[in-house]
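A.B. asks: Structural data only, the sequence is not supplied:
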């Protein structure tokens, strides 16, 4: 006899809603004119180069930022919505991340990235990258749900420091430069 999932489980129904959100987001991005895959014609699991392939493949140096989004959404959900089942909190997190992906690929945000950050040639994400970004966030959410808080914090700091060392950018700087650009940081990020 099958047992009913407990209140703490994320069940098949929750994952079905997550999949529906991802399909809806992908359809909306396609309607917006986003490319399904990189215009280079390939799909790479990991794209390490800092070039026009950024935000076009399954993972790149900005993937840790999306995993950290998952950490943050899990933490916020635990603090503010503790009485709601984790599956419902996951659906909310996926909805917010999907909404951001759609907004991020709008002309207003693409142009903001070009004007305020070092992403001078940024043209937006491919659909496969946007779907992967939301999936990476969900992975971060699941990770934060399963490990002690100190481990999640340590991994987040490690991701931020690694990205900072390798590409002179990370989630913290990305948010700062998008919201309140600082010319000295932009100059440093560009290698000046």
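C.D. replies: Okay, I see it. Predicted model, so just to flag it, every value in this text is computed and none were measured.

A.B. asks: from here on, contacts and neighbour counts on C-alpha atoms
C.D. replies: Noted.

A.B. asks: Residue 41: neighbour count?
C.D. replies: As a burial measure, residue 41 scores 8 neighbours (other Cα atoms under 10 Å).

A.B. asks: do residue 12 as well
C.D. replies: 11.

A.B. asks: again with residue 92
C.D. replies: 15.

A.B. asks: Report the distance from the helix or strand hosting it to the chain centre.
C.D. replies: Residue 92 belongs to helix 86-104 when assigned by DSSP states H and E. Centroid displacement of helix 86-104 relative to its chain, using Cα atoms, centre = their mean, to the nearest Å, is 10 Å.

A.B. asks: Second structure follows, compare the two:
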């Protein structure tokens, strides 16, 4: 696993470098680094190590593991981990482009969304890797149950989750937006 771990670290360095070159802030402009930021609609959301969108990144890892185990069963877990990291890093970069940030602002409740800090993007990559590692060790039914639990937890806590986030980003539904607004 030494080579895949080194590859993942390289991916993280390249991702952080690209994000910094794009003008992303290294840490929250508030000057703090928090382990948990619990206000989904607050200015510190997507700026710290963990927030209410962290479960969606863990679910990314569960899904990436399942998809790659199905699509590439002959590959080592390390090789699949590298590919999952590339996909997550590519999403973190795409998510922080002006086009996607603007799409979040217009299609979802994230009216004040400014994008992620580099710290948050690196943490999101780490959370995905945690989900991937969990899925590598659990039976698929347990991974499925964990993913459903995280989706329901986020839905209950903030009226948003990975499923709604993707739906609202790709095909916004006014009724869901109104429900999310409370």
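C.D. replies: Arrived safely. Just so it is clear, the model here is predicted, and its values are computed rather than measured.

A.B. asks: what range in the second structure does the next helix or strand after the helix holding residue 92 of the first structure sit on?
C.D. replies: Using DSSP H and E, the helix or strand that follows helix 86-104 of the first structure in sequence is helix 107-116. The counterpart of helix 107-116 of the first structure in the second structure, using TM-score structural alignment, spans residues 98-107.

A.B. asks: now do stretch 18-36 of the first structure
C.D. replies: Going by TM-score structural alignment: stretch 18-36 of the first structure matches residues 8-26.

A.B. asks: can you tell me what part of the second structure stretch 178-185 of the first structure aligns to?
C.D. replies: So stretch 178-185 of the first structure sits over residues 169-176 in the second structure, by TM-score structural alignment.

A.B. asks: Show residues contacting that stretch.
C.D. replies: Stretch 169-176 of the second structure is contacted from outside by 103-104, 107-108, using Cα atoms under 8 Å, 6 or more residues apart in numbering.

A.B. asks: again, only this time at 10 Å
C.D. replies: 100, 103-108, 159-160, 164-168, 180-182 (Cα atoms under 10 Å, 6 or more residues apart in numbering).

A.B. asks: Straight-line length of stretch 38-46 of the first structure, end to end?
C.D. replies: 13 Å (Cα to Cα, to the nearest Å).

A.B. asks: before we move on, the earlier item: from the chain's centroid, how far away is the match of stretch 178-185 of the first structure?
C.D. replies: Counting by Cα atoms, centre = their mean, stretch 169-176 of the second structure comes out at 20 Å from the chain centroid.

A.B. asks: ok, and the counterpart of residue 160 of the first structure in the second structure, which helix or strand is that part of?
C.D. replies: The alignment partner of residue 160 of the first structure in the second structure, by TM-score structural alignment, is residue 151. Per DSSP H and E, residue 151 of the second structure falls inside helix 140-158.

A.B. asks: Tell me which residues touch residue 165 of the first structure, please.
C.D. replies: Contacts of residue 165 of the first structure (Cα under 10 Å, 6+ apart): residue 159.
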